[in-house]
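Trainee: 3D model of this:
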Amino acid sequence: MTNFLEVTRDGAVLTLAMNAPDTRNALTGNTAIPEFLAECDRINSDVSIRAVIITGYNGMFCSGGNLKDMRRYFDDELTQAQIAIEYRTGIQRLTRAIYGLDVPTIAAVNGPAIGAGCDLSCMCDIRIVSERATFAESFIKVGIVPGDGGAWLLTRTIGRSRAAEMAFTGDMLSADEALRIGLVSQVVSSEDLLEAAQKLAARIVRHPGATLRMTKRLMRESQDSGLDTILEMSATMQALAHKSPEHREAVTAFIEKRAPRFPE
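Mentor: All right, here's what the predicted structure looks like:
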């Protein structure tokens, strides 16, 4: 069996490209989840990685769950309790791992992002898409709910009203519609998509890795914490940042009117 993910690295940027065309990069019924989990563990433990791009090959981002694999849930011997455990120990671990990555993440969406595929893009910090990209929170279409945490992810990405409309209708959105509602930040040609994502990643990774990780943590915590909590976290992290050699180099470079030289 071939790997679900093709992993490449360019300096401080790691690219995870899904490559399972037979299932349109479905996340279940294959090795997708353990491969993603292993890569996320590696990313968080490697301080030289400063940004991650998640994309797909063959004009497809991700079709979500494999519907053919879901037919086994029809088996009367598989109880509801067992199904719930499968979600907790399967796709929900993927959600926690990708959403919880310490470094900035970019979803480069080059085609349909359906169901859990749409949610996978929302696990990332930034979404850049080609004009061929489409999005659908389509669980309702097949009589199920967003078992991967999509109700939480999508609401925080585009707001309650628009997320509810997507989840209650299951309707497909074009790339331009996704841009209009703030689901994505850029729409580019399919030929330019990966290059656009790489250029954005390059703008990110020119900055100190430790500071990037702290900034991401603050932004993620801010979604669910009160102002007082975030102010306290900010003070603590800022104290660490002020004592870092990267801060010293950045200030010195600014005063000397030169580009900073950060360690790899």
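
Trainee: hey, let's count contacts and neighbours off CA atoms from now on
Mentor: Fine.

Trainee: next one: Met219 from Ala108, what distance?
Mentor: Met219 is 21 Å from Ala108, where distance means CA to CA, to the nearest Å.

Trainee: neighbour count winner among the two?
Mentor: Ala108 (29 against 12; other CA atoms under 10 Å).

Trainee: what about the more buried one, which SS state?
Mentor: strand (DSSP: H, G, I helix; E, B strand; the rest coil).

Trainee: Thr15 too?
Mentor: strand.

Trainee: what sits against it?
Mentor: By CA atoms under 8 Å, 6 or more residues apart in numbering, the residues touching Thr15 are 7-9, 52-55.

Trainee: centroid residue for this structure?
Mentor: Cys124 (2.2 Å; CA atoms, centre = their mean).

Trainee: in this structure that one contacts Val103, no?
Mentor: No - counting by CA atoms under 8 Å, Cys124 stays clear of Val103, with 10.0 Å between them.

Trainee: all helices of the stretch 51-200 of the chain, in order?
Mentor: 67-70, 80-89, 91-99, 116-123, 150-158, 160-169, 175-180, 193-205 (DSSP state H, counting those that start in this stretch).

Trainee: mean neighbour count, the ones you listed: which tops it?
Mentor: helix 116-123 (a mean of 26; mean count of other CA atoms under 10 Å).

Trainee: for that one, packing partners?
Mentor: helix 91-99, helix 150-158 (3 or more CA pairs under 8 Å, 6 or more residues apart in numbering; DSSP states H and E).

Trainee: now for those helices, which one comes closest to Thr31?
Mentor: helix 91-99 (11.5 Å; CA to CA).

Trainee: helix, strand or coil for Pro263?
Mentor: coil.

Trainee: sorry, wrong one. I was asking about Asn3.
Mentor: Strictly by three-state DSSP, Asn3 counts as coil.

Trainee: against Leu5, how distant is the closest residue to it other than its chain neighbours?
Mentor: Ranked by CA to CA, 6 or more residues apart in numbering and with sequence neighbours excluded, the top spatial neighbour of Asn3 is Thr31, at 7.4 Å. Applying CA to CA, the value for Thr31 to Leu5 is 9 Å.

Trainee: and this one, please, so the two structures can be compared:
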Amino acid sequence: MTDYVKYEQDGPIVTLTLNAPEKRNAISTFQDCDDVVAAVHRVNRDRSVRCVILTGAGTAFCAGGDLKAMRDRKGILEGSHADVRENYRRGVQAMANALYDCDAPTIAAVNGPAIGLGLDVACMCDMRIASDKAAFAESFVKVGIVPGDGGAWLLPRVVGMSVAAEMSFTGDLLSPQEAKDVRLVSKVVPHEELMAAALALAGRIAANPPEMVRMTKKLLREGQHTRLSTLLEMSAAFQALAHTTEDHREAVNAMLEKRKPTFTGR
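Mentor: Reported below is the predicted structural model:
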């Protein structure tokens, strides 16, 4: 990884910071995308990680694509129509697949504007909380393009089709409270309290059996696009595994003994 993604771990919680404040954390190069993918792969390989917080350095969460790169057709936008199509697959779409499929639960701590691709990056996470200095826009139409990163799939699943269509067709900017009203974010907090709130939420998640949380995430993801009968089969298989774990026995015993459980991931 380069410095675009800052990887910090404190116990079971990893904080990933998009670390290019000079360009408002815009994503414009293959390396930017590769760094996000690499960070997620690192999380997936480390079973000690129980929750991930994604945030931005400086005043923005992520300003989306780089307008100067768009104007000059640099980075991902270089080449013919066929080249650009393949570049999207290799770049922002590979990033979208990796972040959406991260094994550990993910929280977007939206510290400032999340615009276009930046909004969709937030929607790739499982949960979103916002600073009162945040702003949100599905603004691709404002620069004469379409959501090339999966936003047309992601956003309706977060806010519903009607709100997603309004946001996508107008490109209008939403305030933090408006984002909360349409359930784009679950919580709005004062800017200086954002990371504390994200860490508190991550801590509540990390206190639970880690493999059960990861399996629950897989079920939630699968449940968005599969039949109930298929999900029930998958749930039965996961449940059979869960009942054989040490963490399950520890959870039951702790409840019966009225004490705090200690989970090991086994």
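
Trainee: so which of the contacts of Thr15 of structure 1 persist in structure 2?
Mentor: With both residues aligned by TM-score structural alignment, their matches' CA atoms under 8 Å, the contacts of the contacts of Thr15 of structure 1 that structure 2 also has are 7-9, 52-55.

Trainee: top of those by neighbour count?
Mentor: In these, the most neighbours by other CA under 10 Å go to Thr55, 28 neighbours.

Trainee: my guess is that one contacts Thr105. True?
Mentor: No - look at Thr55 of structure 1 against Thr105 with CA under 8 Å: they stay out of range, at 10.8 Å.

Trainee: number of nearby residues for Arg217 of structure 1?
Mentor: 19.

Trainee: before we move on, what about Asp72 of structure 2?
Mentor: Around Asp72 of structure 2 there are 10 residues (other CA under 10 Å).

Trainee: ok, now how distant is it from Ala152 of structure 2?
Mentor: On the measure of CA to CA, Asp72 of structure 2 and Ala152 of structure 2 end up 26 Å apart.

Trainee: just to revisit the earlier point, which one's more surrounded, Thr31 and Leu5 of structure 1?
Mentor: Leu5 (23 against 14).

Trainee: excluding its backbone neighbours, what's nearest that one?
Mentor: Nearest one to Leu5 of structure 1, counting by CA to CA, 6+ apart, is Met18 at 4.8 Å.

Trainee: and what of Glu192 of structure 2?
Mentor: Ser131 (7.9 Å).

Trainee: now for the one you found, how many residues are close by?
Mentor: 23.

Trainee: which residues are in contact with it?
Mentor: 109-112, 176, 188-194.

Trainee: make TSV from those and add distance to Phe263 of structure 2 to it.
Mentor: Below are the contacts of Ser131 of structure 2 laid out as TSV (distance: CA to CA, whole Å):
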residue	distance to Phe263 of structure 2
Ala109	26
Val110	30
Asn111	32
Gly112	35
Pro176	36
Val188	31
Val189	30
Pro190	33
His191	33
Glu192	32
Glu193	29
Leu194	27
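
Trainee: just to revisit the earlier point, farthest-separated two in the kept ones among the contacts of Thr15 of structure 1?
Mentor: Arg9 and Thr55 (13.5 Å).

Trainee: from Leu173 of structure 2, how far off is the nearest residue to Met215 of structure 2 once chain neighbours are set aside?
Mentor: Leaving aside its sequence neighbours, Met215 of structure 2 sits nearest to Phe238 (CA to CA, 6+ apart; 7.0 Å). From Phe238 of structure 2 across to Leu173 of structure 2, the span is 41 Å (CA to CA).

Trainee: got it, and Val14 of structure 2?
Mentor: In terms of CA to CA, Val14 of structure 2 sits 30 Å off from Leu173 of structure 2.

Trainee: before we move on, what about Pro105 of structure 2?
Mentor: For Pro105 of structure 2 relative to Leu173 of structure 2 (CA to CA), the value is 27 Å.

Trainee: which of the two has more residues huddled nearby?
Mentor: More neighbours surround Pro105 than the other of Pro105 of structure 2 and Leu173, with 24 against 17 (other CA under 10 Å).

Trainee: my read: that one touches Thr216, true?
Mentor: No - using CA under 8 Å, Pro105 of structure 2 is not in contact with Thr216; the gap is 9.5 Å.

Trainee: which one's the longest helix in structure 1?
Mentor: helix 227-242 (DSSP state H).

Trainee: the helix or strand following that one: how far from the chain's middle?
Mentor: Note on helix 227-242 of structure 1: by DSSP states H and E, the next helix or strand toward the C-terminus is helix 245-255. Put simply, helix 245-255 of structure 1 sits 31 Å off its chain's centre (CA atoms, centre = their mean, to the nearest Å).

Trainee: now helix 245-255 of structure 1 on structure 2. Mean distance?
Mentor: Comparison of helix 245-255 of structure 1 with structure 2 after fitting gives an average deviation of 0.5 Å (mean CA distance after the TM-score superposition for structure 1).

Trainee: just to revisit the earlier point, now the angle from the longest helix of structure 1 to helix 245-255?
Mentor: Angle, helix 227-242 of structure 1 to helix 245-255, by axes from the mean of the first three to the mean of the last three CA atoms, to 10 degrees: 70 degrees.

Trainee: structure 2: matching residues for helix 227-242 of structure 1?
Mentor: Counting by TM-score structural alignment, helix 227-242 of structure 1 pairs with residues 228-243 of structure 2.

Trainee: buried residues in that stretch?
Mentor: By neighbour count on 16 or more other CA atoms under 10 Å, the buried set for stretch 228-243 of structure 2 is 231, 235, 238, 242.

Trainee: wait, the first one touches Gly223, no?
Mentor: Yes - taking contact to mean CA under 8 Å, the distance of 6.3 Å between Leu231 of structure 2 and Gly223 places them in contact.

Trainee: I'd guessed Thr17 of structure 2 sits against Lys6; true?
Mentor: Yes - proximity of Thr17 of structure 2 to Lys6 meets the contact threshold set by CA under 8 Å, at 5.0 Å.

Trainee: which neighbours do the two share?
Mentor: Joint contacts of Thr17 of structure 2 and Lys6 (CA under 8 Å, 6+ apart) do not exist.
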